[in-house]
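>>> fold the following and give me the result.
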Amino acid sequence: MSYGFYIYGILTLPAPENLNLEGLDRQPVQIKILDDFAVIYSEAQQERYLASRRNLLSHEKVLEEIMQAGDVYDGLRQRNLLPVQFGLLVASWETFSQQLIRPHQEELTQLLAKLSGRREVSVKVFWDTEAEIQGLLAENPDIKTERDKLAGQPLNMEQVIQIGQAIEQGMSDRKQGIINLFQGTLNSIAIDVVENNPQMDTMIYNAAYLIPWEAESQFSEQVEALDHQFEERLRIRYNNFTAPFNFARLRLFSSN
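Below is the predicted model:
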């Protein structure tokens, strides 16, 4: 039974040839030319794909391998790919073209032009909350003295709130100081920056950067320098290559 076509992304022409990639359900990845675009797809074996870790990784692997296997100019990979969010299935190419491609042709062209010769990298910054509180108290003995009184004698509610607010403000200032340094160091290298919400309490910064392919070594060096600057205080997770999901925001390609 046919479930249509599972879509991974869209490329400008000319389309890549002789693909040897496996997509979801180990189906061969293929190219369909539609309205001056090359659509990356495989034949769907399910009516709906669950967003499991295995499926998500398979989806992203297809996109990354196509980008890495892009045409080479001056030794650089230049495949400008518009990734589609996980989970998009289409019943027929005619429907896909009429409802999705043609009405948004200009926007697609502009997005692909923006992504040409560029890649997405990401930086996530984590800290040890308790260690940072201790650092804050060490640097602010007045706050520490007031906090220590909590253990020594009864305080009224107003005093407790004041101490809590002082610690909260101090932590906020420490966090913002780190974020400002990362922004000042990295943002100037990027064409565009998207700051996403932290994914957990210990994550204090979560940003994606659209950079020229050839700028990755410079960007990586700056991330490494920041890592050395903070020594063991921070944990930095740097992803130096991914499909540019954060910079390809086209509502029609959401799986929702």
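>>> okay, CA-based contacts and neighbour counts for the rest of this
OK.
>>> quick check: the gap between residue 213 and residue 61.
As defined by C-alpha to C-alpha, to the nearest Å, residue 213 lies at a distance of 18 Å from residue 61.
>>> cool, and residue 71?
Distance, residue 71 to residue 61, using C-alpha to C-alpha: 18 Å.
>>> likewise for residue 115?
Relative to residue 61, and taking C-alpha to C-alpha, residue 115 is found at 18 Å.
>>> the two: which is more packed in?
The residue with more neighbours, out of residue 115 and residue 61 and counting by other C-alpha atoms under 10 Å, is residue 115; that gives 22 against 17.
>>> surely that one meets residue 83?
No - Residue 115 sits out of contact with residue 83 when judged by C-alpha atoms under 8 Å, with a separation of 10.4 Å.
>>> which helix runs longest in this structure?
helix 157-186 (DSSP state H).
>>> who's in contact with the residue minimising distance to the centre of the chain?
Nearest residue to the geometric centre of the chain (C-alpha atoms, centre = their mean): residue 208, 4.9 Å. Under the criterion of C-alpha atoms under 8 Å, 6 or more residues apart in numbering, the contact list for residue 208 reads 120-123, 193-196, 246.
>>> pretty sure residue 76 sits against residue 216.
No - under the criterion of C-alpha under 8 Å, residue 76 is not in contact with residue 216, lying 11.1 Å apart.
>>> the two: which has the busier surroundings?
In terms of neighbours (other C-alpha under 10 Å), residue 216 is the more surrounded of residue 76 and residue 216; the figures are 19 against 14.
>>> for my notes, confirm the more buried one occurs in a strand.
No - the assignment for residue 216 (DSSP: H, G, I helix; E, B strand; the rest coil) gives helix, which keeps it out of a strand.
>>> what segments of this protein are helices?
With DSSP H as the criterion, the chain has helices spanning 53-68, 93-96, 105-115, 129-139, 141-152, 157-186, 216-230.
>>> give me the contact list for the fifth one.
So the one you mean is helix 141-152. 137-138, 155, 160, 163, 166-167.
>>> ok, and for that helix, which residues are buried?
Residues of helix 141-152 classed as buried: 143-144, 147 (neighbour count, 16 or more other C-alpha atoms under 10 Å).
>>> next, the second sequence, to be compared with the first:
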Amino acid sequence: MGYGLYLYGIFPLPGPQDLDLEGLDKQPVGAHTIDEFVFLYSEAQQERYLASRKNLLGHERVLEQAMEQGYRTLLPLQFGLIIENWNSVEQQLITPQGNALKQLFVKLDGKREVGVKVFWDQSAELETLMQEDEELRIKRDRHEGKPLSMDQVVQIGQAIEQAVTTRKESIIKVFQTNLNALAVEVAENDVLTDTMIYNAAYLIPWDAEAEFGEQVEQLDLQFEGRLKIRYNNFTAPYNFAQVKDRE
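Below is the predicted model of the structure:
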């Protein structure tokens, strides 16, 4: 068995049938049933898989291809999970968490995860802010070219920072107002870069994606030239059903 078995995700019975998928290290993907749970796995060729872009995409691709073939109810497992044998899965996961897994299957039945990431140009937003906020602009310009005390620097900086934060929150509110009502559940995640201002995942009915995608397009038009929106309309439901290995 080499380094053991690499696990990708869990499906309810009957689970994927006759899938012809290639996993990490170009290993064939198989399905193994334990009680009411079907695990997608391949033989691990490494003792530990680094979280490289290639490996992460390979892990995700296996799950997405299974979903594309109609096996939509899925609990994705965290990247890099390797087990020695199936007995360890039964003892460490199925026995203590079996009922919780079944509840997640019910929750995810007929639903999918989509994601929205929103980016802005902070310099452009700050310049627009100064054009629109006369009081703030006057406060800044009044001290231009003059030596400032530390208190003055802090005060002006805090005023600008607060105005930028308010501006950012007003944009986020528009996305929340237009998208949250279309979702069964929403997960707001940390922003990943300095230019990203919003990062959210939505659990929506599977057949409601067209309506949701249309709403995202409307927001894109509303903020055209001001924001960049990245919309992922097809992904494994990590934000709503991630099952982590037990220590």
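>>> TM-score for this pair?
Remark: TM-score between the superposed chains equals 0.96 [TM-score structural alignment, normalised by the length of the second structure]; 247 aligned residues with a C-alpha RMSD of 1.3 Å.
>>> hmm, back to that, looking at the helices of the first structure, which is nearest to residue 28 of the first structure?
Between residue 28 of the first structure and the helices of the first structure, the tightest spacing by C-alpha to C-alpha is seen for helix 53-68, at 10.3 Å.
>>> the closest one against the second structure, how far on average?
For helix 53-68 of the first structure, the mean deviation from the second structure after alignment is 0.5 Å (mean C-alpha distance after the TM-score superposition for the first structure).
>>> residues touching the residue lying farthest from the centre of the first structure, list them.
In terms of distance from the mean C-alpha position of the first structure, residue 153 ranks first, at 48.6 Å (C-alpha atoms, centre = their mean). Residue 153 of the first structure is in contact with no residue at all, counting by C-alpha under 8 Å, 6+ apart.
>>> map it onto the second structure.
With TM-score structural alignment as the criterion, residue 153 of the first structure lines up with residue 146 in the second structure.
>>> which part of the first structure lines up with stretch 171-186 of the second structure?
So stretch 171-186 of the second structure is aligned with residues 178-193, judged by TM-score structural alignment.
>>> got the end-to-end distance for the matching stretch?
Across stretch 178-193 of the first structure, the straight-line distance between its terminal residues is 17 Å, by C-alpha to C-alpha.
>>> repeat for stretch 205-213 of the second structure
13 Å.
>>> where in the first structure does it align, residue-wise?
Mapped onto the first structure using TM-score structural alignment, stretch 205-213 of the second structure spans residues 212-220.
>>> list the buried residues in that stretch.
Residues of stretch 212-220 of the first structure classed as buried: 212-213, 216, 219-220 (neighbour count, 16+ other C-alpha under 10 Å).
>>> how far off centre is that stretch?
Using C-alpha atoms, centre = their mean, to the nearest Å, the distance from the centre of stretch 212-220 of the first structure to the centre of the chain it belongs to is 16 Å.
>>> quick one, what contacts the residue nearest to residue 226 of the second structure when sequence neighbours are not counted?
Counting by C-alpha to C-alpha, 6 or more residues apart in numbering, residue 226 of the second structure lies nearest to residue 120, which is 6.6 Å off, once chain neighbours are set aside. Under the criterion of C-alpha under 8 Å, 6+ apart, the contact list for residue 120 of the second structure reads 195-197, 226-228.
>>> try 10 Å this time
Under the criterion of C-alpha atoms under 10 Å, 6 or more residues apart in numbering, the contact partners of residue 120 of the second structure comprise 168, 194-198, 225-229.
>>> residue in the first structure matching it?
Going residue by residue (TM-score structural alignment), residue 120 of the second structure aligns to residue 127.
>>> shouldn't residue 36 of the first structure be in contact with residue 106?
No - the pair residue 36 of the first structure and residue 106 does not pass the contact test of C-alpha atoms under 10 Å, sitting 11.4 Å apart.
>>> selecting buried members of the contacts of residue 120 of the second structure in ChimeraX, what would you type?
Buried members of those, defined by 16+ other C-alpha under 10 Å, are picked up in ChimeraX with:
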select :168,196,197,198,227,228,229
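>>> adding distance to residue 235 of the second structure, write the contacts of residue 120 of the second structure out as JSON lines.
JSON lines is the format used below for those (distance: C-alpha to C-alpha, whole Å):
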{"residue": "168", "distance to residue 235 of the second structure": "27"}
{"residue": "194", "distance to residue 235 of the second structure": "24"}
{"residue": "195", "distance to residue 235 of the second structure": "23"}
{"residue": "196", "distance to residue 235 of the second structure": "20"}
{"residue": "197", "distance to residue 235 of the second structure": "21"}
{"residue": "198", "distance to residue 235 of the second structure": "18"}
{"residue": "225", "distance to residue 235 of the second structure": "27"}
{"residue": "226", "distance to residue 235 of the second structure": "27"}
{"residue": "227", "distance to residue 235 of the second structure": "23"}
{"residue": "228", "distance to residue 235 of the second structure": "20"}
{"residue": "229", "distance to residue 235 of the second structure": "17"}
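>>> nearest to residue 27 of the second structure among the contacts of residue 120 of the second structure?
When the contacts of residue 120 of the second structure are compared against residue 27 of the second structure (criterion: C-alpha to C-alpha), the nearest one is residue 229, at 35.4 Å.
>>> tell me the contacts of that closest one?
The neighbourhood of residue 229 of the second structure, defined by C-alpha under 10 Å, 6+ apart, consists of 116-120, 196, 198, 216-217, 219-220, 223.
>>> that one corresponds to which position in the first structure?
Under the pairing rule here (TM-score structural alignment), the equivalent of residue 229 of the second structure within the first structure is residue 236.
>>> still on that earlier bit, give the buried residues for the match of stretch 171-186 of the second structure.
Applying a neighbour-count criterion of 16+ other C-alpha under 10 Å, the buried positions in stretch 178-193 of the first structure are 178-179, 182, 186-187, 189-190, 193.
>>> among the contacts of helix 141-152 of the first structure, who's most crowded?
Top of those by neighbour count (other C-alpha under 10 Å): residue 167, with 19 neighbours.
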